[in-house]
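J.: pasting the structure only:
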């Protein structure tokens, strides 16, 4: 797992002094085995500008291993495969050491044994070229599954609640610590079912099917009625700068699970939509713009 940066530097850039939780040039992260196309290299050779399946930006060159187009495509499209279903999973390399994967990461399945999966893991030779090394995953971890999980509401909710309480991390990295932000949570919990969403919240909103539009002049009661009557649990609720998974309502009061760094929280939480009512931005309910369905 490595960072994708707006510029070829590891320096932290913030909007306000000491606001280290929000490094504004931290775009996202890419995980073990993510195919990339390198289109440019920094003058010092330390950074490579990469196109990934869902983003682009600068990646440390030492974190990339180079293969032919055919080798990379074969690895990326390998079948059968195992899927990481936990927030993080551990793969033990036969040659020594471990690799950490995150929810939604696929690894080619080479052999299934009674107590373990043998998988292919991309590693880097001394000259930077690609080697596919053997790794083993203990089945008792229960952090991986062969193939994808069923694309059901139960799967999506189970995946989301498995991340409850996990610290928030803008661009998936908080001063180098593992985490997710709101849109990465939505992306990862769906990735385990084989649904590949864009990385950012506004892009996710655009590719999904709209169910309800919320207008600025709508009252709280009107918004709650629309959610209760027309929006199914498992839908995604969007607003400028934030996105959430809709859980349903209790006596007309809507609830969501989301990854937030606002209103005194900095983690994955379950809340109603009154959160933020006393803030300058207003409540989540009043900020809603759309409810959309994935798939």
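T.: Received it, and whenever you're ready, just let me know what you need. Not measured: the values here are computed from a predicted model. Residues are numbered from 1 along each chain as shown.

J.: only C-alpha atoms from now on, for both contacts and neighbour counts.
T.: OK.

J.: what about residue 225, neighbour count?
T.: 15 (other CA atoms under 10 Å).

J.: ok, residue 275 next?
T.: When neighbours are defined as other CA under 10 Å, residue 275 has 15 of them.

J.: that one contacts residue 283, doesn't it?
T.: Yes - assessed by CA atoms under 8 Å, residue 275 is found in contact with residue 283 at 5.4 Å.

J.: nearest to the spatial middle of the chain, which residue is it?
T.: By CA atoms, centre = their mean, the mean C-alpha position of the chain lies nearest to residue 184, the distance being 3.0 Å.

J.: need the residues that contact the helix or strand where residue 75 lies.
T.: For residue 75, the element it lies in under DSSP states H and E is helix 69-76. Applying CA atoms under 8 Å, 6 or more residues apart in numbering, the contact partners of helix 69-76 are 33, 34, 35, 108.

J.: show me how far that helix is from its chain's centre.
T.: Relative to its chain's centre, helix 69-76 lies at 23 Å (CA atoms, centre = their mean, to the nearest Å).

J.: buried ones in it?
T.: 72, 75 (16 or more other CA atoms under 10 Å).

J.: centre of the chain versus the helix or strand that it is followed by, how much separation?
T.: Per DSSP H and E, the first helix or strand lying C-terminal to helix 69-76 is strand 81-84. Put simply, strand 81-84 sits 16 Å off its chain's centre (CA atoms, centre = their mean).

J.: elements contacting the helix or strand just after strand 81-84?
T.: Once strand 81-84 ends, the next helix or strand along the chain (criterion: DSSP H and E) is strand 88-93. Applying 3 or more CA pairs under 8 Å, 6 or more residues apart in numbering; DSSP states H and E, one finds that strand 88-93 contacts strand 98-102, strand 130-138.

J.: output the ones you listed in JSON lines; the columns should cover mean neighbour count and distance to residue 13.
T.: Putting the helices and strands packed on strand 88-93 into JSON lines (neighbours: other CA atoms under 10 Å; distance: least, CA to CA, whole Å) gives the following:
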{"stretch": "strand 98-102", "mean neighbour count": "18", "distance to residue 13": "26"}
{"stretch": "strand 130-138", "mean neighbour count": "19", "distance to residue 13": "33"}
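
J.: included below, for side-by-side comparison, is a second structure:
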């Protein structure tokens, strides 16, 4: 926890440096006037709507989704599954752990790189070869040879953690004068790992400070103090309880207190724990560690305003309940400060409904029935979305970014024309010259317009390189992709 506090303080220092620079370079960063667009939930999800409490998913589909979720966390595609881990460890070069870890070390090595590809620290200075060499020596790649599954390497996150591409808290920015780079885009930051998430320990650094772990979503380095090893008894008890009931946190920064009123940890939207419903509360099983850093189970009670049993009925009303606690939160690249980026926002939003989404935006559309209309014009794309989009269960991948469709509404800039309203966590918009970013910087209701009157030079989100639509109320046509092992994808940065 001390390291996370120290790391957060470092980020605040970096933030102040980069905001000064951004002010001095107004051509690179400006603020988009998001206040021009109504951010009240009741404006877009109306309690008076006759469909407000109508299920958006059939009972069969929602039950199927919950089973898939369980499999990724605790079942056949889980870090606790011997067969799943062995399939991962049996991969051969160039797609095995050692080769890919070596590739990451090369990726973050500044030697021989062009100016645009050089990485900088929080002091605006490029990293030296000694910096990457020290990290490589601490990893010791030889330990990744001939790995085999060991049940004692099963573990669980006992705190919220930063998932890193390499075992360091050092930031790695490209030059701040490159539009869309610099703060907050730390390229070593992959994701946030929530407490209660099962993991498998693949390796540790020589100093034991970092552990390379397989999670239900990716492979990354995490602070070793934030995970605890599990034994067979813990795993069986945890899985049995989760199979009976799981609960998802729906309010950020929910304090989880033990029976003596002591704070165990702070939970965020999308964190999942085995649970049972009491009269007016939800009873959670929460992991902690003993003095040998073995996992223990603690009992925690939270209110029904802080957590829900999964699957939460997928209605507009319930989506509004979860969004109420997410809307307006700042953008967090790769889960920085435990805020969300675009894909983490949707993953957090859909978790209470028992819908598992991958961590990477490009993969999330494969979880539903997919329609790819990337070859269509921007107008054709919007027209298709307005005609065929299903509110709350349609997500759209537009290349490096993913959004949720909320429905057809009147355009505030042209009341005679319809518009597609979306919910998304958005860093900013890019002009056609790509010489700056107009920053939104948070989770917002945002219309997908062909042109924004605030700045006609901005590229419409309907005019990006991709326009792939997925219906989450239908079974996917590419399910086989998630039954295969792609270590390269698991180890690639997952922060968009």
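T.: Good, I have the coordinates. On a predicted model such as this, the values are computed, not experimentally measured, just so you know.

J.: one step back: looking at the contacts of helix 69-76 of the first structure, which two lie furthest apart in space?
T.: 35 and 108 (13.5 Å; CA to CA).

J.: tell me which residue lies farthest from the centre of the second structure.
T.: residue 416 (37.2 Å).

J.: re the thing from before, distance of the aligned partner of the residue nearest to the centre of the first structure in the second structure from residue 329 of the second structure?
T.: Correspondence of residue 184 of the first structure to the second structure, assessed by TM-score structural alignment: residue 344. Distance, residue 344 of the second structure to residue 329 of the second structure, using CA to CA, to the nearest Å: 12 Å.

J.: re the thing from before, could you give the number of residues near the residue lying closest to the residue farthest from the centre of the second structure once chain neighbours are set aside?
T.: Excluding the flanking residues, the one nearest residue 416 of the second structure by CA to CA, 6 or more residues apart in numbering is residue 410, at 7.0 Å. Using other CA under 10 Å, residue 410 of the second structure is surrounded by 14 other residues.

J.: pretty sure residue 410 of the second structure sits in a strand.
T.: Yes - under DSSP: H, G, I helix; E, B strand; the rest coil, residue 410 of the second structure falls within a strand.

J.: list the residues that contact it.
T.: The contact partners of residue 410 of the second structure, by CA under 8 Å, 6+ apart, come to 416, 417, 418, 419.

J.: in TSV, list those along with secondary structure.
T.: As requested, those are exported to TSV (three-state DSSP):
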residue	secondary structure
416	strand
417	strand
418	strand
419	strand
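
J.: buried subset of the residues you listed?
T.: Neighbour-count burial (16+ other CA under 10 Å) is assigned, among the contacts of residue 410 of the second structure, to 418, 419.

J.: redo the contacts of residue 410 of the second structure as a markdown table? Include distance to residue 394 of the second structure.
T.: Listed next are the contacts of residue 410 of the second structure as a markdown table, based on distance: CA to CA, whole Å:
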| residue | distance to residue 394 of the second structure |
| --- | --- |
| 416 | 25 |
| 417 | 21 |
| 418 | 18 |
| 419 | 15 |
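
J.: of all the contacts of residue 410 of the second structure, which comes closest to residue 11 of the second structure?
T.: residue 419 (38.0 Å).

J.: so what does that closest one match up with in the first structure?
T.: Checking with TM-score structural alignment, residue 419 of the second structure has residue 253 as its match.

J.: distance check, its match against residue 247 of the first structure.
T.: Going from residue 253 of the first structure to residue 247 of the first structure by CA to CA gives 11 Å.

J.: what are the ranges of the strands in the stretch 1-150 of the first structure?
T.: 2-5, 26-30, 37-41, 47-51, 56-60, 81-84, 88-93, 98-102, 106-112, 116-124, 130-138, 144-146 (DSSP state E, counting those that start in this stretch).

J.: dump those to CSV, plus distance to residue 199 of the first structure.
T.: CSV is the format used below for those (distance: least, CA to CA, whole Å):
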stretch, distance to residue 199 of the first structure
strand 2-5, 12
strand 26-30, 8
strand 37-41, 18
strand 47-51, 13
strand 56-60, 11
strand 81-84, 18
strand 88-93, 18
strand 98-102, 15
strand 106-112, 17
strand 116-124, 23
strand 130-138, 26
strand 144-146, 22
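
J.: what are the buried residues along the lengthiest helix in the second structure?
T.: Counting by DSSP state H, the longest helix found in the second structure is helix 2-24. Applying a neighbour-count criterion of 16+ other CA under 10 Å, one finds 7, 11, 14, 15, 18, 21, 22 buried in helix 2-24 of the second structure.

J.: try stretch 397-409 of the second structure
T.: For stretch 397-409 of the second structure, by 16+ other CA under 10 Å, it's 397, 398, 399, 401, 402, 403, 404, 405, 406, 407, 408.

J.: among the residues you listed, which lie within strands?
T.: Counted as lying in strands by DSSP state E, out of those, are 397, 402, 403, 404, 405, 406, 407, 408.

J.: residue in the first structure matching the fourth one?
T.: In the first structure, residue 404 of the second structure lines up with residue 245, judged by TM-score structural alignment.

J.: wait, that match touches residue 256, no?
T.: Yes - at 5.4 Å, residue 245 of the first structure and residue 256 qualify as touching, with contact defined as CA under 8 Å.

J.: distance-wise, check the residue nearest to residue 227 of the first structure when sequence neighbours are not counted relative to residue 186 of the first structure.
T.: Nearest non-adjacent residue to residue 227 of the first structure, counting by CA to CA, 6+ apart: residue 254, 7.1 Å away. Using CA to CA, residue 254 of the first structure is found at 18 Å from residue 186 of the first structure.

J.: more neighbours: which of the two?
T.: Between residue 254 of the first structure and residue 186, counted using other CA under 10 Å, residue 186 has the larger neighbour count: 27 against 21.

J.: which residues does the residue mapped onto residue 199 of the second structure from the first structure contact?
T.: Aligned by TM-score structural alignment, residue 199 of the second structure pairs with residue 36 of the first structure. Residues counted as contacts of residue 36 of the first structure (CA under 8 Å, 6+ apart) are 50, 51, 52, 53.

J.: residues contacting the residue nearest to residue 36 of the first structure when sequence neighbours are not counted?
T.: Residue nearest to residue 36 of the first structure in three dimensions, not counting chain neighbours: residue 52, with 4.6 Å by CA to CA, 6+ apart. Residue 52 of the first structure makes contact with 34, 35, 36, 37 under the criterion CA under 8 Å, 6+ apart.

J.: counterpart of residue 52 of the first structure over in the second structure?
T.: Using TM-score structural alignment, the equivalent of residue 52 of the first structure in the second structure is residue 215.
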